[in-house]
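Visitor: Coordinates for the following, if possible.
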Amino acid sequence: MAQGRETNATQARWRRPIGWALAAVLAYAMPAMARDFDVRHYMARIEPDLQTRSVKGEVSIRFAATVDSTDLIVLDRDGLDIDRVREGERSLSFDQTGRVLKVRLPRPALRGQLREISVSYHGTPRFGLQFHPDKRQVYTLFATTQWLVGVDAPDERASLDLSVVLPAGLKAVGNGYLVGRRSLGKGKELHRWRQTVPMPAYTYGFAAGPFEEASDRGSRVRLRYLGAGYSQNDLRKLFADTGDMLRYFERRAGVPYPGGVYTQALVARTIGQEHAGFALLSEEYGRGVLGDRRDESLIAHETAHQWWGNLVTCRDWTQFWLNEGFANFLAASYMEQRFGRDEYLKQVDGWRRRYERLKEAGKDKPLVFPDWDKPSGDDRAVVYQKGAYVLHLLREDLGEAAFWNGLREYTRAHRGASVTSQDFQRAMEQASGRDLSAFFANWVYPAAPAR
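Guide: Prediction:
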């Protein structure tokens, strides 16, 4: 997750803290609520308005009860105003309080029974949907629930059918594959994408603008590049290593990239963000990479998230290091392959120094947080940089073969699922044949309370 992310020194100038980024982290840091249902599929139609910086939409949510019976469905709706909730043609009673929408079903949903409700809404997203009318750009950032009503917990995975109404003539990207694009008249077009591999809702999104477009093929995966103010040659040069990154991460994961297309888009303003099937980076960052190829670690970080974060996801935000520490470490390991051991060690040294500053300031914490409801910048440094540093230490301790075998088996075993640090520990113990409880107790888990 890009918001508030602190990585290595070469990325620092592209990742300056900004207010909406911190707010985004906090929005996603709310404690998870127990759910009596499992979302299976979203079908949404979204219409952003660039001039008013607002959005209206309707989403159908297909779900199944996970308890014997429930008549209450609780959804996230961060700042969105609910207009109507229906099941079929029947209007349902609902309550919108705080960041949640509570819907009462007229008859209880029974365990395993598929039901579907539709929610109509409108709102003015604070940061989850970014509007740049001067550039004719609109794109999503965290949090998804500022433009799509749903469940934003990382352990909730669902497929998605997303339709977005946009000004005519724009290039766009969304999750999964493009189903179609058609004119609606009056200067509007409907773009529709389908994400068939279930993904957490925080990875949903789209981006649109008057982009230049280029493409390449990295083995079996089509690579698509979008950016305004760049030529096709610029885009191909900027993302020249993307195909190699995908192949490298496939080898490390033991799992192929979960899709046929991977898109990277340069947008007006972002500190970098992964989505299912694409990544957003800033136009400024792209110009930096054109000037210095060794600035591409952020490109590798977002690409690594297609496996560690999207395909294998932390079960809740207290385990966030399993997303971000992993993406940081895997990006550095790619840079090692691409530019040599010294480049990797330079990044390791940056992690170590940041960790030592945390310790000196009394801000160090275990990688598994007791809560993640008000994370500070130092907390994020624990997750991103200490997390990556701990993976480096584990690699040095276990040796190349055991470490990479363990990472590969962990990723294979848990693809399409949510994980905890115990899952990772078990995989590394099986690969190495060693008891790693002391290592994980020292670096990963909170200390047991004194008796």
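
Visitor: C-alpha from now on. contacts and neighbour counts both.
Guide: Noted.

Visitor: Can you show me the helices along the stretch 101-250 of the chain?
Guide: 232-238, 242-253 (DSSP state H, counting those that start in this stretch).

Visitor: possible to save those as TSV with mean neighbour count and distance to residue 435?
Guide: Converted to TSV, those look like this (neighbours: other CA atoms under 10 Å; distance: least, CA to CA, whole Å):
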stretch	mean neighbour count	distance to residue 435
helix 232-238	18	44
helix 242-253	19	23
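
Visitor: between those helices, which gets nearest to residue 415?
Guide: helix 242-253 (9.5 Å; CA to CA).

Visitor: Show me what that closest one is packed up against.
Guide: The contact analysis (3 or more CA pairs under 8 Å, 6 or more residues apart in numbering; DSSP states H and E) places helix 242-253 against strand 212-218, helix 297-304, helix 321-339, helix 400-414.

Visitor: mind listing what's buried in the third one?
Guide: It stands for helix 321-339. 321-336 (16 or more other CA atoms under 10 Å).

Visitor: Please provide the structure for the following sequence as well, for comparison with the first:
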Amino acid sequence: MLLTRPARPHPALRFLRRPKAALLASAVTVCLVAAGAPAEPLGVGDRIFPELGNPGYDVAAYDLAFTYPGSNDKPLKAVTTIDARLTSSLNRINLDFAHGTVESVDVDGRKAAFTSAGEDLVVTPDHALPLGSVTRITVRHTSDPRPADDQDGGWVQTTDGLAMANQADAAHLVFPCNDHPSDKAMFTFHVTAPDGYTAVANGLPTGAVRTGGSTTWSYRSQHPMATELAQVSIGRSAVVRRTGPHGLPMRDVVPAADKKELEPWLAKTPDQIAWMESKIGPYPFETYGVLMAQASTGFELETQTLSLFEKDIFTEPAYPKWYIESVMVHELSHQWFGDSVSPRTWSDVWLNEGHATWYEALYAEEKGDHPLQDRMKAAYGASDRWRAAGGPPARPKPPAPGRKIGIFRSNIYDGAALVLFALRQEIGKDAFERLEKVWVQENRDTSVGTADFVRLASAIGGRDLTGFFQDWLYGEKTPPMPGHPDWKQVPPPAAASPAKKS
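Guide: This next block holds a predicted model:
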């Protein structure tokens, strides 16, 4: 996610940031309750979102079916089917779901009782589910595109339909799920919309069936995906196809009326992919493209294989060309860092945003003549203030209630990229570049954490870097920059004196 809502950017624009293992054994034991006990919301022990995710099972696949009524003022009809493997013996299964009406639930083809508890849908099947078994849960429900009270994200209303923005904790506002990036799964989508609309989702198309006055579009991912990265676009859209590096099939989704105007921006993506591949290796997925939505969100988002952008970022003349291209590269970078290699917990989100900011800045240096070192020196000067406001990069402060994207502060963008700059200074450019390539290759399609990055960096750097990372990732104060002892913290500008009234 990248926050891109400066009021009127200056040409010397400073970047405004938008922004499978059980985590806690105790979280799993909580789930082993008698069927008659009161239903309660559960979580997997995430420090930032304690009730996010659910213990006791691992989702293998989601099959999501949505029927769009042709307007955004009423809910979509939906069916969510979940295939999961039990990692504990369960009498009850918790799913995250908080913004729709559940009509029925089946477990392994048999009707199951259900109720709500907090933001959980609590399902009680008519039979116990033993450890190691595979179960299928089918939920018939509605999915409401109207904004939820005190919530960020989920369905985004566009001028001609809908898109999704589920980061960080909002997929469960759209469909029942295990809404945590530690539990990645395969996805299949079926989206039915009236004639005149086009539906596109993550992955590759598997068919389109027209019946009467509507069409059902189907898509399937070829790689596991976190729930926060799911994307469904429904609109009066044009799908622009082209071929990327190594024959990569690409498709962009844009408002049909703006296709010609937006084409010069769309045409830049293949070269941007080739640039990223030159830095860190092969693109990790089956397809890529950008979704330009007619919506005002204040951010861009790296939904897997189909990154979400506000259309206006490409048409607003106040945004410099180099800035727009670097924003495109930021979201593209996330396909490796955050999508293919996902965070194990939300405290590990610096690995997503720090790396995306790093390659965004490196691209701006190589293609736009904006030196990386200048940006890092400026970030160093502000780093202590960012840590005080948002926490250290790997220990971000929790967001305010109902404001889940509040974790996306400067400390996990330029603050985290500054950690990577310090690491390159510490171990040398060659070792750093090797680390980046090995990191995405070894951890493809998994969820990993900060400790994994520290171990790999130490192995490739040839020495124990635990202390280095402890200071840079968790310290309240920013350590001295290796190779730049002259870099100092810069105090904030003094507030202007209030004008006197005459």
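
Visitor: In a markdown table, list the helices of the stretch 101-250 of the first structure along with distance to residue 416 of the first structure.
Guide: As requested, the helices of the stretch 101-250 of the first structure are exported to a markdown table (distance: least, CA to CA, whole Å):
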| stretch | distance to residue 416 of the first structure |
| --- | --- |
| helix 232-238 | 30 |
| helix 242-253 | 13 |
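
Visitor: of all those, which lies closest to residue 262 of the first structure?
Guide: Using CA to CA, the helices of the stretch 101-250 of the first structure put helix 242-253 closest to residue 262 of the first structure, at 9.2 Å.

Visitor: what inclination does the helix or strand just after that closest one have with respect to strand 212-218?
Guide: Counting by DSSP states H and E, the next helix or strand C-terminal to helix 242-253 of the first structure is strand 261-267. Calculated by axes from the mean of the first three to the mean of the last three CA atoms, to 10 degrees, strand 261-267 of the first structure forms an angle of 150 degrees with strand 212-218.

Visitor: ok, back up a step: and of the helices and strands packed on helix 242-253 of the first structure, who's closest to residue 314 of the first structure?
Guide: Comparing these against residue 314 of the first structure with CA to CA, the closest turns out to be helix 321-339 (5.8 Å).

Visitor: Give the aligned range of the closest one in the second structure.
Guide: Using TM-score structural alignment, helix 321-339 of the first structure lines up with residues 350-368 of the second structure.

Visitor: The matching stretch against the first structure, how far on average?
Guide: Following the fit onto the first structure, the mean deviation recorded for stretch 350-368 of the second structure is 1.8 Å by mean CA distance after the TM-score superposition for the first structure.

Visitor: Serialize the helices and strands packed on helix 242-253 of the first structure to CSV and add fields for distance to residue 115 of the first structure.
Guide: Compiled in CSV, those are given as follows (distance: least, CA to CA, whole Å):
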stretch, distance to residue 115 of the first structure
strand 212-218, 40
helix 297-304, 35
helix 321-339, 32
helix 400-414, 28
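
Visitor: I'd like to know which of those is closest to residue 447 of the first structure.
Guide: Taking CA to CA, helix 321-339 is the member of these nearest to residue 447 of the first structure, at 17.2 Å.

Visitor: which residues are in contact with that closest one?
Guide: 1, 7, 245, 248-249, 294, 297-298, 300-302, 304-305, 308-309, 313-314, 342-344, 347, 367-368, 383-389, 391-392, 420-421 (CA atoms under 8 Å, 6 or more residues apart in numbering).

Visitor: Let's see that with 6 Å instead.
Guide: Identification of contacts with helix 321-339 of the first structure by CA atoms under 6 Å, 6 or more residues apart in numbering yields 297, 300-301, 304-305, 308-309, 314, 343-344, 383-384, 387-388.

Visitor: That's all I had, so thanks and see you.
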